[in-house]
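Peer 1: I would like to see how this sequence folds:
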Amino acid sequence: MSNVETKPLELRCGAAVDGERPAGAARVDVLTARDVPLGGPRAMTVRRTLPQRARTLIGAWCFADHYGPDDVSVTGGMDVAPHPHTGLQTVSWLFSGEIEHRDSLGSHAFVRPGELNLMTGGYGICHTEVSTPRTTVLHGVQLWVALPEEHRDAERDFQHYAPETVRIDGAVIRVFLGSLAGHVSPVRTFTPLLGAEIVLQPRAALTLTVDPGFEHGLLVDQGQVRLADTLLGPAELGYAHPGIDALTLTNESDDTARTVLLGGTPFEEDIVMWWNFIGRSHEDIAKARDDWQNSSDRFGAVEGYPGDRLPAPALPNAVITPRRNPPRH
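Peer 2: The predicted structure follows:
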C-alpha cells in the first residue's frame, strides 16, 4: 500500500537507549491510531498506529495501517495506482475481502484472508493494489518492515504464504512471520521478526511464550483484550517492552476478539522515512524521488494496471531532524 498523504512526514527514526527493567515485568504502553484517508471523493480511511510521536518502530516494524470493515459499495474500495518503495518489505494481511497485487518483478497474486503477501522493495520496486469485484467488505492490515543497512538494497522479491491454523487455549493462531506457539513460518525476513493473527474466543485467556529479546506490539482489531494488566480496545496497539518471556492475552468480552501480534529485536539503526521510501539520509530520499519522477529503470514498471502512476509529493523544504522512540525504562 502507498502512503498517499499529500504532505507525508519526513522522519529520522532511531533506536532508543535501553534501560534496566525488573525481570519478567510486562509494562504496556497504549498507542492510539490516527485516521488517514487514502484519497479520492469516496476515500477509504485507514487507522495508522505506526509511525507516531510516541513510537516509530517495534522491532523493524515501521508502518502499520489498519482498515475496515469497509463497505466497498460506499467507499469504492482500494485502488492504489503504481507506486514505488525502497529499503523495506511490505506485509499484506486480510480479515475479509480480496486484493489483486501486481509488481515490477512480474508478480501477479491475490491477497486473501489468512494468507500472507510479502514484497521486498530493497533498492527499488513498484506495485499496485486493487480490491477485486468479488469484494464486498474490505478489512485488514498493511504493514512495513525496515530493511537493515546490509540488506537495504536487496533485490526485488515476492513471497506468498498460507500459514496453518494453530488452536490452543480458546485461541486460533496463524503465524505468518517468525515463530510462536510451536509454529515457524518459512518466510524470509532480514531481521528477527514475529507476525501472527490471534483470534480469542469469548472470555478466553492465553499465555504465550515469547523471546525476551523482542519488543512486541498487540493491535486489537475487534473486542476488548487485556495484554498483561492493560485493557486495549479496537484500533489500539499495546506496546510491551523487551525483557519478558511470556505474554498473557485475555478476551474481556462476550464476543470473539481478533488481534495481530507483532514483534522483533529492537532496530538499532537510524532510518529516514518519507512517502514510500526508507533511506539513511535526506539525499537517499531525494535520489529515490528523482528516480521515480524520471521513470528510471530503478523501479521497473507494472504491467496490467489500467491507469497512470502515482506522482511523488514535493519534498519538504526542511532539514531532517531525529525522531526517536522514547527511552525504555
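Peer 1: alpha carbons only for contacts and neighbour counts from here, please
Peer 2: Will do.
Peer 1: wait, what's in contact with the closest residue to Pro37 other than its chain neighbours?
Peer 2: Nearest non-adjacent residue to Pro37, counting by CA to CA, 6 or more residues apart in numbering: Thr45, 4.2 Å away. Taking CA atoms under 8 Å, 6 or more residues apart in numbering, we find Thr45 in contact with 35-38, 67.
Peer 1: switch the cut-off to 10 Å
Peer 2: 34-39, 65-68, 70, 75 (CA atoms under 10 Å, 6 or more residues apart in numbering).
Peer 1: Show me these that map onto helices.
Peer 2: Counting by DSSP state H, the contacts of Thr45 place Thr75 in helices.
Peer 1: Redo the contacts of Thr45 as JSON lines? Include neighbour count and distance to Gly97.
Peer 2: Below are the contacts of Thr45 laid out as JSON lines (neighbours: other CA atoms under 10 Å; distance: CA to CA, whole Å):
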{"residue": "Arg34", "neighbour count": "14", "distance to Gly97": "23"}
{"residue": "Asp35", "neighbour count": "13", "distance to Gly97": "21"}
{"residue": "Val36", "neighbour count": "17", "distance to Gly97": "20"}
{"residue": "Pro37", "neighbour count": "15", "distance to Gly97": "19"}
{"residue": "Leu38", "neighbour count": "20", "distance to Gly97": "17"}
{"residue": "Gly39", "neighbour count": "15", "distance to Gly97": "20"}
{"residue": "Asp65", "neighbour count": "24", "distance to Gly97": "16"}
{"residue": "His66", "neighbour count": "23", "distance to Gly97": "14"}
{"residue": "Tyr67", "neighbour count": "22", "distance to Gly97": "12"}
{"residue": "Gly68", "neighbour count": "21", "distance to Gly97": "10"}
{"residue": "Asp70", "neighbour count": "22", "distance to Gly97": "9"}
{"residue": "Thr75", "neighbour count": "14", "distance to Gly97": "14"}
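Peer 1: Let's see this one next, to set against the first:
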Amino acid sequence: MDSLEVIAAREVPLGGPRAMTVYRTLPSRERTTIGAWCFIDHYGPSRVTETGGMVVPPHPHTGLQTVSWLFAGEIEHRDSVGSHAFVRPGTLNLMTAGHGISHSEVSTAATTTLHGVQLWVALPDASRDVAPFFESIDAATTTIGDSTVSVFVGSLGDASVAATTFSPLVAAEILLPAGGRTELPLDAAFEHGVLVDAGPVEVDGESFDRTELVYLGEGRASVSLEAGEHPVRLVLIGGTPFGERLLMWWNFVGRTHEEVVGFRDEWQRESGFEGTSDAAARRFGATDHHYTGKPLPAPVLPGVRLQPRR
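Peer 2: The predicted structure is shown next:
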C-alpha cells in the first residue's frame, strides 16, 4: 500500500479586476492525474459582492469532460450543443467536450456565496474524439459510519449514479460532523485522492488541512477519516491509473504539440480573433451562447515546443 502524499494548492486568479481566487491542485509538479482526473480547481466560500462572482465568457475545450460540483451558489451554463442548465448543490453537471465544444459559465443574480469545485477528466485516446454532449444528474446519497456521502460520479458503498464515463471513475462529497469518524470502502483497483474543503481532518491518522489534496495511492480497500472539533467536508476522487501521456495547455487536452496548436488556431478563427472559418466545419460550434460580450481569446503560445506529461 502506498503512503500518503500531500499536494499543496496553487492560488490562481479567475476573472477580471476583482478576480476570484481558486486553489489548483491538479495538475501539479508532483502529479498529473489521479485515475483520469487531470484538473482540480477549488474555490470559495467567496462573497459575490466582493469578487464579482463567476463570469467566464465562451471558451473552448477538447479531449476532456468537465465536472461541475457546487457546495453553495448557482451557476448558469450554456454551450454550443444547445444545453442550458443551472449548476446547483447536489446536482452533477457533466459536459463531455470530446471532439470540441465551447461553453460559458456565469453565477446567477440569486447567488450571494459561491463555493465548489471544477474538475476535468481526460478522455482516453479511443474516446477523445466523441461528439460533444451534456448531462445534469442528481447525486446519490448514502451514510457510511458517521459520514454523509453524496456520490456524483461512479459508485461508493451502496450509492451510484449513471453519469457517462469513458474509464472507471468515482467522485463523492463527504461530510463529517465534529468528532465524527468513518471508514470508507475503496476500490483497490483504483488510485484515489481526497481534497480537503473544510478541515482539518485526519486521514489514516495523519492530519491535513483546507485546500490540500491527499494522494492515497493504489491498492487501498479502505481509508479512515476522522474530524476534530470542527465539521469536515471532503471530495474523494479516484479511478484506474491513466497510463497515457497527456498534453494539457489552456483548455485543451491533447497528445502532441501540433494537435494543440491546431486546436488553438481553430478556436481563434471560429471566435473571430484571427482570420475566418468555414461555418460548415466548426469544431467548437456557435460561440455566442446568449452571452453579452466577446468569447475568450486563446493565450499566446510559449516560444518552446509543448511537451506531453505522463
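Peer 1: Leaving out chain neighbours, which residue sits closest to the equivalent of Thr165 of structure 2 over in structure 1?
Peer 2: Aligned counterpart of Thr165 of structure 2 in structure 1: Thr189 (TM-score structural alignment). Leaving aside its chain neighbours, Thr189 of structure 1 sits nearest to Leu177 (8.0 Å; criterion: CA to CA, 6+ apart).
Peer 1: Would you agree the one you found is in contact with Ser185?
Peer 2: Yes. Leu177 of structure 1 lies in contact with Ser185 (CA atoms under 10 Å); the separation is 5.2 Å.
Peer 1: which neighbours do these two share?
Peer 2: The contact lists of Leu177 of structure 1 and Ser185 share 161, 163, 194-196, where a contact means CA under 10 Å, 6+ apart.
Peer 1: What residue in structure 2 is paired with the residue nearest to Pro37 of structure 1?
Peer 2: Aligned partner of Thr45 of structure 1 by TM-score structural alignment: Thr21.
Peer 1: ok, that match to Asn251 of structure 2 distance?
Peer 2: As judged by CA to CA, to the nearest Å, Thr21 of structure 2 and Asn251 of structure 2 stand 18 Å apart.
Peer 1: Ala178 of structure 2: what's it in contact with?
Peer 2: With CA under 10 Å, 6+ apart, Ala178 of structure 2 has these contacts: 146, 199, 201, 226-232.
Peer 1: Of those residues, which belong to strands?
Peer 2: 201, 226-227, 232 (DSSP state E).
Peer 1: looking at the residues you listed, which has the most residues close by?
Peer 2: When neighbours are counted by other CA atoms under 10 Å, Val201 leads these with 28 neighbours.
Peer 1: mind checking what that residue lines up with in structure 1?
Peer 2: So, by TM-score structural alignment, Val201 of structure 2 is matched to Val225.
Peer 1: quick one: contacts for that match?
Peer 2: Contacts of Val225 of structure 1 by CA under 10 Å, 6+ apart are 200, 203-205, 218-219, 231-234, 236, 238, 248-253, 257-259.
Peer 1: Who are the contact partners of the residue lying closest to it once chain neighbours are set aside?
Peer 2: Nearest non-adjacent residue to Val225 of structure 1, counting by CA to CA, 6+ apart: Asn251, 4.7 Å away. By CA under 10 Å, 6+ apart, Asn251 of structure 1 lies in contact with 170-171, 199-206, 223-227, 231-232, 257-258.
Peer 1: hmm, back to that, please work out how many residues are found near the residue nearest to Thr189 of structure 1.
Peer 2: There are 25 residues near Leu177 of structure 1, going by other CA under 10 Å.
Peer 1: What of Gln222 of structure 1?
Peer 2: Around Gln222 of structure 1 there are 17 residues (other CA under 10 Å).
Peer 1: returning to what we had before: could the shared contacts of Leu177 and Ser185 of structure 1 go into JSON lines alongside distance to His83 of structure 1, neighbour count and secondary structure?
Peer 2: Below are the shared contacts of Leu177 and Ser185 of structure 1 laid out as JSON lines (distance: CA to CA, whole Å; neighbours: other CA atoms under 10 Å; DSSP: H, G, I helix; E, B strand; the rest coil):
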{"residue": "Tyr161", "distance to His83 of structure 1": "23", "neighbour count": "15", "secondary structure": "strand"}
{"residue": "Pro163", "distance to His83 of structure 1": "28", "neighbour count": "19", "secondary structure": "coil"}
{"residue": "Leu194", "distance to His83 of structure 1": "27", "neighbour count": "27", "secondary structure": "strand"}
{"residue": "Gly195", "distance to His83 of structure 1": "25", "neighbour count": "23", "secondary structure": "strand"}
{"residue": "Ala196", "distance to His83 of structure 1": "27", "neighbour count": "22", "secondary structure": "strand"}
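Peer 1: before we move on, what SS does the residue mapped onto Gln293 of structure 1 from structure 2 have?
Peer 2: Aligned counterpart of Gln293 of structure 1 in structure 2: Gln268 (TM-score structural alignment). Following DSSP: H, G, I helix; E, B strand; the rest coil, we place Gln268 of structure 2 in the helix state.
Peer 1: ok so, going back, distance check, the residue nearest to Pro37 of structure 1 against Leu94 of structure 1.
Peer 2: For Thr45 of structure 1, the distance to Leu94 of structure 1 equals 16 Å [CA to CA].
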